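here are the coordinates; sequence isn't available:
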């Protein structure tokens, strides 16, 4: 097992020691570090996915459809479906 040394503000050290007085502090710090590493990995994967989506979007030469048009179409489909099923909405 390795040993690491960090400099932290005294108030953070005091709060940490108080909050985890009865805990294995090495285990707590290890868990916090693993959580931070997981968050970094998740962010990297998310950023990569966003870049892929944006690249696909940039390459797409299809017609632009506005949000309003999408919502109108959605409402029309819902109305047709409701009508077919005898549902009335106010």
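Here it is on my side, so go on. None of the values given here were measured: they were computed from a predicted structure.

make it CA atoms for all contacts and neighbour counts henceforth
OK.

Provide the count of other residues in contact range of residue 55.
The number of residues packed around residue 55, counting by other Cα atoms under 10 Å, is 11.

what do you get for the one 3 residues further on?
Using other Cα under 10 Å as the criterion, residue 58 is surrounded by 9 other residues.

which SSE is it in?
In the assignment (DSSP states H and E), residue 58 maps to helix 25-59.

So which bits of that helix are buried?
For helix 25-59, the buried set under the neighbour-count rule, 16 or more other Cα atoms under 10 Å, is empty.

got another, please set it beside the one above:
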């Protein structure tokens, strides 16, 4: 069984449709351990995950490095002076 390094999980209420909110549960997993639960939204889950990454000085998972960099540097506008070439190209395309 592959262990999840970090992520956000969403549990829908029984019988809920795909777009229904609020969810039964939204939480954050780090190193395979549920560290936050009962968050009110996926947005809050994203923000809390990024906050934990900063507070605990964690590295982004290799396969999600660019995704997290977009969250951090483009969407949240943190440390925008140091963009990787891939993220810089995406940001330019988004601004056109």
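That came through, no problem. Note that the structure is predicted; figures quoted are calculated from it, not measured.

Fetch the TM-score of the aligned pair.
Superposed pair, TM-score by TM-score structural alignment, normalised by the length of structure 1: 0.22. Supporting alignment: 29 aligned residues with a Cα RMSD of 4.1 Å.

and the helix holding residue 58 of structure 1, what does it pack onto?
Applying 3 or more Cα pairs under 8 Å, 6 or more residues apart in numbering; DSSP states H and E, we find helix 25-59 of structure 1 packed against no helix or strand.

please redo it, this time with the cut-off set to 10 Å
For helix 25-59 of structure 1, the elements it packs on are helix 10-19, judged by 3 or more Cα pairs under 10 Å, 6 or more residues apart in numbering; DSSP states H and E.

and the angle for the helix it packs on with helix 25-59?
Here the directions of helix 10-19 of structure 1 and helix 25-59 differ by 110 degrees (axes from the mean of the first three to the mean of the last three Cα atoms, to 10 degrees).

and residue 9 of structure 2, which of the three is it?
When classified by DSSP: H, G, I helix; E, B strand; the rest coil, residue 9 of structure 2 comes out as strand.

how about it, what does it touch?
25-29, 34, 37, 42, 45 (Cα atoms under 10 Å, 6 or more residues apart in numbering).

Out of the residues you listed, which sit inside strands?
Judged by DSSP state E, the subset of the contacts of residue 9 of structure 2 located in strands is 25-29, 34.

Please name every helix or strand in contact with the helix or strand residue 68 of structure 2 falls within.
Using DSSP H and E, residue 68 of structure 2 sits within helix 65-69. Helix 65-69 of structure 2 makes packing contacts with helix 85-95 when contacts are defined by 3+ Cα pairs under 10 Å, 6+ apart.

Against which helices or strands is the helix ranked longest in structure 2 packed?
Taking DSSP state H as the criterion, structure 2 has its longest helix at helix 42-55. On a contact count with 3+ Cα pairs under 10 Å, 6+ apart, helix 42-55 of structure 2 meets strand 6-11, strand 25-30, strand 33-36.

buried stuff in it?
For helix 42-55 of structure 2, by 16+ other Cα under 10 Å, it's 42, 45-46, 48-50.
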